[in-house]
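Visitor: prediction below, plus the sequence it came from.
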Amino acid sequence: MGANWPAVYARGLRVTDMAVTALVVAIAYFGRFGMDSNSIAAQVPPFEYAAISLLILILWNADLALFRTRERQVLGAGATEYKRVMQSALRSFGLLAIIMVVFQLDVVRGFFAIALPLGMALLVLARWLWRRWIARQRAVGGYLSNAVVLGSTDDVRYVISQLQANLSTGYRVAGVAVTSLDLDTEIDQSWYRVPVHSNLADIARVIRLSEADTVIVAGNLPGGPRTIQELGWRLGDLATELVLASSLTNVAGPRVHFRPVEGLPLMHVEMPQYSGGKHVYKRVADVFLSSMALLVLAPLLLVLGIVVRLDSSGPALFHQERIGRNGETFKMIKFRSMVVDADAQLEKLAGSNQGAGLLFKMAADPRITKCGRWMRKFSFDELPQFWNVLVGNMSLVGPRPPLATEVAQYQAPTHRRLLIKPGITGLWQINGRSNLAWDEAVRLDLYYVENWSLTGDLIILWRTAKAVCASEGAY
């Protein structure tokens, strides 16, 4: 596809957006008036609503274009694209409501009640389907921008490894320009088939050889900000995009705010929030969603409980002491997936541990019951933890709840995992579960603790369903 893929992709999004908004407006128009047999619309729909429908269509699509919902930087990854799409719908309907008030036009509320939520849902769904499509294209090397990574050897190595592991960013590492290269530098797997062309002085030649349209600066450059400024000028002349890889590797975008000051632009990093208003909203969401889950899943929970009792002797539920927020202990509930004397057998199995770090895991643990194997595979054994969420011991999303023996061996800064409630699912759940190295699991948990958001929680919950179906790392 080459460097022109963002324009081609954005064109496809534009066509889809227009089709979705037209469908939504048509459904709201005919659905609202078609259901009202007493209205004149039952025979001939009123002209003013046809005009309003057309106005919504124009405003909505203009807003989607003007407020950068199809901008290259937000396509394919992250929550920003979804946020902008939903904000566009709210803005368009809000502006229309103002117009209606100013011109004293009488609007049937049912029209808005149908069009707004349906439009938001369908637009987000359409964007998600497009993301699934472009993810498949990128997996086979399509719809990627060629990028040159510039910086010191260590910084370049880190950026290369992250870009190669996250093709959703949309970059293919086509070349490297290093500012320092020690004789004892180890060239590991991340450098495989990545050409090292030259250095900063030859950046124009590097761009030409690699056919890149982006230069990613990894870490600091010799000469500091002045060098980056001059590099930006040179890349502007070459029609090449400049991307700075932030050294704040564990700080999410929403916590970073830029304050324009002449001659000294300031970047503010918000303090992590471990309590306060955001956590009240999180608790409200936990109570609502967990109560709904328990209500809907009640028949399944009853069946699973009977299966566990029939499969092996012992209770259906397993209560285990775990460490929650601020080190408080609580009883975590699960369906019993092991024999009743599993803890007594642990010592003789210690030599077969396949877990990461402080965790004990075995892919073929002999203590697991027959039904326990398939329940663990699809995380059915975790379903009773919705009760822990409802009563406030846990959250739907958060770090995994540790055992007291694990916490006793924590080293700084691992204790920071305990600053918020543990969760049924989290970043560890959607990134490999038991297959994760201990250090990586800790890094993901600490990243979540400091950067969580309600939008991020919804995305994690969505991705959890996919992870559970794939059953990767579930043992």
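Guide: Okay, I see it. Just so we're clear, the structure is a prediction, and the values are computed from it rather than from any experiment.
Visitor: CA atoms for contacts and neighbours, from now on please.
Guide: Fine.
Visitor: for residue 99, the count of nearby residues, please.
Guide: Neighbourhood size, residue 99 [other CA atoms under 10 Å]: 12.
Visitor: whoops, residue 186 was the one
Guide: When neighbours are defined as other CA under 10 Å, residue 186 has 10 of them.
Visitor: helix, strand or coil: sort out it for me.
Guide: Each residue gets one of three states, and residue 186 gets coil by DSSP: H, G, I helix; E, B strand; the rest coil.
Visitor: C-terminal to the biggest strand by length in the chain, what's the next element?
Guide: Selection of the longest strand in the chain by residue count, based on DSSP state E, yields strand 171-180. Under the assignment DSSP states H and E, the closest C-terminal helix or strand after strand 171-180 is strand 196-198.
Visitor: identify each buried residue in the longest strand of the chain, please.
Guide: For strand 171-180, the buried set under the neighbour-count rule, 16 or more other CA atoms under 10 Å, comprises 171-179.
Visitor: that one - contacts with which helices or strands?
Guide: Using 3 or more CA pairs under 8 Å, 6 or more residues apart in numbering; DSSP states H and E as the contact criterion, the neighbours of strand 171-180 among helices and strands are strand 145-152, helix 153-165, strand 196-198, helix 203-210.
Visitor: let's bring in a second model and compare:
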Amino acid sequence: MAWEDTPEVTTSLRPSTTSGVHRRGRHRARIPESIEIIPTHNGVPRSGLFKARRASTWHRPYRLGLLVLDYGAAALASFTASQYDKSDAGFNSQTLLVLVEYLYLPLAWIIVLWAHGAYDRRYLGHGADEFKRVVRAAVTMTALVAFVAFSTVTNLSRVTVGIAIVSALVYLLIGRYFARRFLIVARGRGRARNRLLLVGTLPEALEVYTAVSRAPGAGMMPIGIRLTEGYVNTRGLTTPVPVFVGREVMSLVRELGADTIAVCGSASNEPGELRRLAWQLEGTGIDLVVAPQLTDIAGPRVHIRPVEGLPLLHVEEPTLAGLAWLFKNFMDRLMSGLLLLLMSPLFLLIALAIKLSDRGPVFFRQSRVGREGKTFRVWKFRTMYTDAEERLAHLVEQNETDGLLFKIRNDPRITPVGRFLRASSLDELPQLINVLFGDMSLVGPRPLPADDGDFLGDVRRRLLVRPGMTGLWQVSGRSELSWDDAVRLDLYYVDNWSLAFDLLILWRTIGVVLARKGAY
């Protein structure tokens, strides 16, 4: 930790205006004879053609790579569609057909993707917005092709057009996915990151630091904290990045080489100061982000509603009802029934292996707490010896987790077959029975034992939805998480549920299961 002190300490976003004045006020500040109205060092450029270059430049080569990938994906989609239709597709010239398939259509895809913001640096590399914009571009391309075919009276094969659009969407999403994986690897090596200067009180800045550190894929690397207040009570504390007191923001940005300023918590509640900081940053290429005191609330629930120039953040209630919720319940029953039929041979093999290992029962059933506090009996393949419950009292002191959980990395009660089942997550498959009966969902908070307390405080909120076979905690570390982190992730899921969020968790579950991350 490094501290930077100056004789004058300012507790606002403004640089100190008492330069040259003694602390006890013995000398008056010199009053300037004139005031410069138009700043010369910054400000909005006079022409949009000569905007200042961004201090952060990682997105430029990445965007160029996406352009090449997207063009190739669209051209490959045209080739795929052409294999299903060997006709001239309504074109009189073979040369014209080739130009349409491998030049005009790919360029049209690039233009539509650009128009939908699929190359906007704010959405690249993190979150689902990038993929949503690609899907919207596919819808626009469908309408555009239909309009062109209708207006030019071109006889196009509907099957061919459908194959071209769908295959282009699939290829684009696959290309973007692998491009993002490449970017995440690069960020893990310290590249393609935004250098972040946090401005605010120390608790607020550390909260933002913890949040961005939990998502390395977002590419934000805090490099310093500039305190706005509370500096007296924070001296001597250990911090993960240097802390500065009383420094002028712009000079600190230049010294640290920051390309982004994050105004945290209560510091963002000073509209005049925040506006003046934004003015200072105009024309410098430095990004300004604001982290309000709204933690663990996802973007779809937050809307900005300006009233007389005052930006009001409107926070919507969680969506735990309606057609989307009914569709989730329907898909839970349908998918669980299909998976039980398809996996029945695997169930028989696992049951046979458990029986041959120690002759005990195949299934383990335990009371768990479900939606609205109702208890149910969860189904799992038995992974422990039959006397596991009796041996638990002798192992309590070896517990490696906190809160309501009990986990030991090398639990002696687990059978050899059970160890394999746990590592591969196959022991969870019988919970499909609970999903079919409506006690559980495919995605949701983790189901906890019924005898582990009354779920007081914030923990009770997780009972608003059905527990899930997989969830946000499973794809974020599983048994390696602390109890507080597990509760935080479960509550985040409840507060920000959506069908797209469920699909994202199911997709991430595949990778976590294959990697056997946090399973023991």
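Guide: All right, it came through fine. These figures come from a predicted structure and were not determined experimentally.
Visitor: and the buried residues of strand 171-180 of the first structure, which is closest to residue 59 of the first structure?
Guide: Using CA to CA, residue 171 comes nearest to residue 59 of the first structure of these, at 33.4 Å.
Visitor: what number of residues lie near the alignment partner in the first structure of residue 342 of the second structure?
Guide: Residue correspondence, TM-score structural alignment: residue 342 of the second structure in this structure matches residue 296 in the first structure. Per other CA under 10 Å, the neighbour tally for residue 296 of the first structure reads 11.
Visitor: with the second structure superposed, average distance for the helix or strand where residue 296 of the first structure lies?
Guide: Assigned by DSSP H and E, residue 296 of the first structure belongs to helix 277-311. Between helix 277-311 of the first structure and the aligned residues of the second structure, the post-superposition mean distance stands at 2.1 Å (mean CA distance after the TM-score superposition for the first structure).
Visitor: what residues sit buried inside that helix?
Guide: In terms of neighbour count (16+ other CA under 10 Å), helix 277-311 of the first structure has its buried residues at 282-283, 286-287, 289-291, 294, 301, 304-305, 308.
Visitor: so what's residue 363 of the second structure up against?
Guide: 379-382 (CA atoms under 8 Å, 6 or more residues apart in numbering).
Visitor: how near is the corresponding residue of the first structure for it to residue 301 of the first structure?
Guide: Under the alignment (TM-score structural alignment), residue 363 of the second structure maps onto residue 317 of the first structure. With distances taken as CA to CA, to the nearest Å, residue 317 of the first structure is found 11 Å from residue 301 of the first structure.
Visitor: nearest residue to the counterpart of residue 123 of the second structure in the first structure other than its sequence neighbours?
Guide: Following TM-score structural alignment, the counterpart assigned to residue 123 of the second structure within the first structure is residue 74. With CA to CA, 6 or more residues apart in numbering as the criterion, residue 74 of the first structure has its nearest non-adjacent residue at 5.4 Å, and that residue is residue 81.
Visitor: hang on, residue 198 of the first structure packs against residue 177?
Guide: Yes - contact between residue 198 of the first structure and residue 177 holds when scored by CA atoms under 8 Å: they sit 5.0 Å apart.
Visitor: shared neighbours, these two?
Guide: For the pair residue 198 of the first structure and residue 177, residues contacting each of them under the criterion CA under 8 Å, 6+ apart are residue 206.
Visitor: which residues in the second structure form strands?
Guide: For the second structure, the strands defined by DSSP E cover 3-4, 194-200, 220-227, 243-245, 260-264, 287-291, 302-307, 310-315, 363-369, 375-381, 441-443, 468-470.
Visitor: so where in the first structure does the third one end up aligned?
Guide: Looking back up the chat, that one is strand 220-227 of the second structure. Alignment of strand 220-227 of the second structure against the first structure: residues 171-178, by TM-score structural alignment.
Visitor: what's the first-to-last distance across stretch 265-273 of the first structure?
Guide: 25 Å.
Visitor: stretch 308-319 of the first structure now?
Guide: First residue to last in stretch 308-319 of the first structure (CA to CA) measures 14 Å.
Visitor: likewise for stretch 222-234 of the second structure?
Guide: Using CA to CA, one end of stretch 222-234 of the second structure lies 19 Å from the other.
Visitor: for it, what is the distance to the chain centroid?
Guide: Distance of stretch 222-234 of the second structure from the chain centroid (CA atoms, centre = their mean, to the nearest Å) equals 27 Å.
Visitor: distance of the most centrally placed residue in the second structure relative to residue 298 of the second structure?
Guide: By CA atoms, centre = their mean, the mean C-alpha position of the second structure lies nearest to residue 127, the distance being 4.5 Å. Noted for residue 127 of the second structure: a distance of 11 Å to residue 298 of the second structure, by CA to CA.
Visitor: related to what we said a few turns ago, pick the most buried one from the helices and strands packed on strand 171-180 of the first structure.
Guide: Mean neighbours per residue, mean count of other CA atoms under 10 Å, is largest over these for strand 145-152, with a mean of 25.
Visitor: what range in the second structure matches it?
Guide: The counterpart of strand 145-152 of the first structure in the second structure, using TM-score structural alignment, spans residues 194-201.
Visitor: give me the neighbour count for the nearest residue to residue 419 of the second structure once chain neighbours are set aside.
Guide: By the measure of CA to CA, 6+ apart, the closest residue to residue 419 of the second structure outside its immediate chain neighbours is residue 383, 6.8 Å from it. Neighbouring residues of residue 383 of the second structure were enumerated by other CA under 10 Å; the total is 22.
Visitor: so residue 383 of the second structure sits against residue 417, correct?
Guide: Yes - with contact defined as CA under 8 Å, residue 383 of the second structure and residue 417 form a contacting pair (6.9 Å).
Visitor: hmm, back to that, and which of the buried residues of helix 277-311 of the first structure is nearest to residue 364 of the first structure?
Guide: Distance to residue 364 of the first structure across these (CA to CA) is lowest for residue 308, with 19.1 Å.
Visitor: return the residue of the second structure aligned against the closest one.
Guide: Taking TM-score structural alignment as the criterion, the aligned counterpart of residue 308 of the first structure in the second structure is residue 354.
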